[in-house]
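**Student:** A predicted structure for the sequence below; I have some questions about it.
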Amino acid sequence: MGVSDFSRSGARRPRWSRLAVRSGVFLIVAGVEVALFLTLSRMGLIEPPLAPPPVVVTLVNPPPVPPPPRVPEPVLEDSPAPADAAPPDTALRVAPPSPPPPPLRPPRLPPPEVETVPIAPSPPALPVLTSSQTAGARTAGRGAGGGAGGAGSGSGAGGSRGGCDMVSRLQDALRGDADVRAAIDAASRQLNASGRAIQVWDGDWLQNGDEAGKGLAGVRQAIAMEVAFAPADCRTEAMRGLVLLTLGDGAGASRIALGAPAWRWSDLLEID
């Protein structure tokens, strides 16, 4: 039987033969690749891989751990030592911990001195005269009258001197001033005068409660202006008792009164 006949008969090579052939082929291919790489590296076409820099490691021995400090046992002074115990070491004694100090408190300050300021009482309101107090008061166009009223009590013996009718002069001036009439009407409503006279001067100008200044607003100035520009003999006319000034013709018209036991018209010009 020939070789061709053996191949056709289906016989196969052994396994070790096949492994040898494969190993030879792998070695040949690897040798060719290594030779090709070395050749290209020599020609400068391929740079060889750089090796990583070396790592320097320094070994240091750690320092020895110191032993823990020796804490002596506390010695209780009050507890009796046993008879067979060794004498205590008096060189070092640990005292029991003292309690913490109490927290500091701020010093108590005396209460501040409060100055007591007395409150001044409010001035009283203007006095409202009754009809009996103004019964004998001097009015416009009349001469002397005998009457008494508040601080202006008197027999009322004073009369007009010549052509001096200061009552009519003042009454006409107050009626012609709308601001003065409004101030007197407001005071009459506030004091509930209801047609009775409000006294504004009794030898001194009076203040109406907490109103700023003495005398009603604008009334004192209007009267002082008329008296200041009156003739000299009229300003020095001697008067006694009350004078009544009416600001309207009706029965409920507002009225003011001024006067003292003995006075002159020039006294109305005195400044406090």
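**Tutor:** Now that the structure is in, tell me what you want to look at. Since the structure is predicted, the reported quantities are computational estimates derived from the model, not experimental observations.
**Student:** from here on, just use CA atoms for contacts and neighbour counts.
**Tutor:** Noted.
**Student:** contacting residues for residue 27?
**Tutor:** Contacts were defined as C-alpha atoms under 8 Å, 6 or more residues apart in numbering; by that measure residue 27 touches no other residue.
**Student:** what residues does the host helix or strand of residue 225 touch?
**Tutor:** Under the criterion of DSSP states H and E, residue 225 resides in helix 219-228. Residues from elsewhere that reach helix 219-228 (C-alpha under 8 Å, 6+ apart): 169-170, 173-174, 180, 183-184, 205, 235, 265-266, 268-269.
**Student:** next one for the comparison:
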Amino acid sequence: MRRRRRAWLPGVAVSAALHIGLLAAFLTVAPEPTIFSIQSPPEPVIVSLTPPPPPLPVAEPDPPPGPAEPSQAAEPPAPATLAPPTPRPRPPAAPRPPRPAPPEVEPLPVAAAPPGPAPAPPPAGLTQAQLAGAATAGSGSGADGTGTPGGGGGTGSGAGRCDMIRRVQDALRDNPGVVAAATRAHRALPASRRALLVWDGDWVMNPGEEGRGLAGLRQAIAVAIAFAPRECRSQSMRGLVLLTLADGADSPRLALGQSQWRWSDLTGAR
């Protein structure tokens, strides 16, 4: 053991000596202080705003002597002025011929104002005397096959059940438009007229209506006749037929018919 200790003691001593030497060398070397240099600010530049003095005039040499100058300088000649042109005299204008006098025109006669529209004629109406003997609903017109004065006599089988006056009258009463149009036309009748004539072989034109016959009257009668039996449509009639569109003495009444006719004639069928 003593031999081993003696073997490593010299190495330890040498290592310790080296460390101590390095530490002493590090402590002995002092770092140099850092010197910060402070530069002085630049000197200000002085700018002068006053303009520099003008340069001194340089003396020019005297010109060489020349010919004597006249005492007064010659003035430039004045420009020549042009004379204004002389106006030429205009030839005298030729006299205009006198205008001929206008011919005498006879004044036209003032046209008279056109006459106004003629008053509309009253509706076609029938008096009480003209309605004498006219057949009415239920009066036997075609009911018994013989007819009554002014009524039509039935022809053919089934004539006894044809009461075309009542059939057409009921169809017109059920049409408010026809009743209103007939009422207006009936009120326009003169006091002496008792019924409005609407058909006398052709439809009668009444005032205020666009076509022949009252508004809707032709269509209502044509429909009522079209739905009647064939033997009733072809029933022969004579004279006038009176249709009453309401109950009462002042109710509108319509008259239609001629000397010899058939109900189918009102529809245009022959």
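**Tutor:** Perfect, I can see it now. Just so we're clear, the structure is a prediction, and the values are computed from it rather than from any experiment.
**Student:** quick TM-score on the pair, please.
**Tutor:** Once the chains are overlaid, their TM-score stands at 0.56 when taken by TM-score structural alignment, normalised by the length of structure 2; 180 aligned residues with a C-alpha RMSD of 3.8 Å.
**Student:** ok so, going back, how about the helix holding residue 225 of structure 1, which residues of structure 2 does it hit?
**Tutor:** Helix 219-228 of structure 1 corresponds to residues 217-226 in structure 2, going by TM-score structural alignment.
**Student:** can you list the buried residues in the matching stretch?
**Tutor:** By neighbour count, with 16 or more other C-alpha atoms under 10 Å as the criterion, the buried positions of stretch 217-226 of structure 2 are 217-218, 220-222, 224-225.
**Student:** mean deviation of the helix holding residue 225 of structure 1 from structure 2?
**Tutor:** By mean C-alpha distance after the TM-score superposition for structure 1, the fitted helix 219-228 of structure 1 averages 0.9 Å away from its aligned residues in structure 2.
**Student:** give me the buried entries from the contacts of helix 219-228 of structure 1.
**Tutor:** Among those, those classed as buried by neighbour count (16+ other C-alpha under 10 Å) are 169-170, 173-174, 180, 184, 205, 235, 265-266, 268-269.
**Student:** quick check: what element follows the longest helix seen in structure 1 along the chain?
**Tutor:** Counting residues, the longest helix found in structure 1 (DSSP state H) is helix 15-42. Scanning forward in sequence from helix 15-42 of structure 1, with DSSP H and E defining helices and strands, the next element found is helix 166-175.
**Student:** so which elements touch that following helix?
**Tutor:** Packing contacts for helix 166-175 of structure 1, counted by 3 or more C-alpha pairs under 8 Å, 6 or more residues apart in numbering; DSSP states H and E, involve helix 178-190, helix 219-228, strand 238-246.
**Student:** nearest to residue 139 of structure 1, out of the ones you listed?
**Tutor:** Put simply, out of these the one that sits nearest residue 139 of structure 1 is strand 238-246, at 5.2 Å, with distance taken as C-alpha to C-alpha.
**Student:** quick one: stretch 25-32 of structure 1 aligns where in structure 2?
**Tutor:** Stretch 25-32 of structure 1 corresponds to no residue of structure 2 when matched by TM-score structural alignment.
**Student:** residue contacts, the residue lying closest to residue 192 of structure 2 once chain neighbours are set aside?
**Tutor:** Of all residues not flanking residue 192 of structure 2 in the chain, residue 127 sits nearest, at 6.1 Å (C-alpha to C-alpha, 6 or more residues apart in numbering). Counting by C-alpha under 8 Å, 6+ apart, residue 127 of structure 2 makes contact with 192-195.
**Student:** compare those with structure 1 and list the overlap.
**Tutor:** Here the contacts of residue 127 of structure 2 are checked against structure 1 with both residues aligned by TM-score structural alignment, their matches' C-alpha atoms under 8 Å, and the contacts held in both are 194-195.
**Student:** if any of the contacts of residue 127 of structure 2 are buried, put those into a PyMOL selection.
**Tutor:** The PyMOL selection below is limited to those of the contacts of residue 127 of structure 2 classed as buried (16+ other C-alpha under 10 Å):
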select buried, resi 193+194+195
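**Student:** just to revisit the earlier point, tilt between the helix holding residue 225 of structure 1 and helix 166-175?
**Tutor:** Following axes from the mean of the first three to the mean of the last three C-alpha atoms, to 10 degrees, one obtains 130 degrees for the angle between helix 219-228 of structure 1 and helix 166-175.
**Student:** now the element after helix 219-228 of structure 1, going C-ward?
**Tutor:** Proceeding C-terminally, helix 219-228 of structure 1 gives way to helix 232-235 as the next helix or strand, assigned by DSSP H and E.
**Student:** tell me roughly how far that next one lies from structure 2 on average.
**Tutor:** Once the two are superposed, helix 232-235 of structure 1 sits an average of 0.8 Å from its aligned residues in structure 2 (mean C-alpha distance after the TM-score superposition for structure 1).
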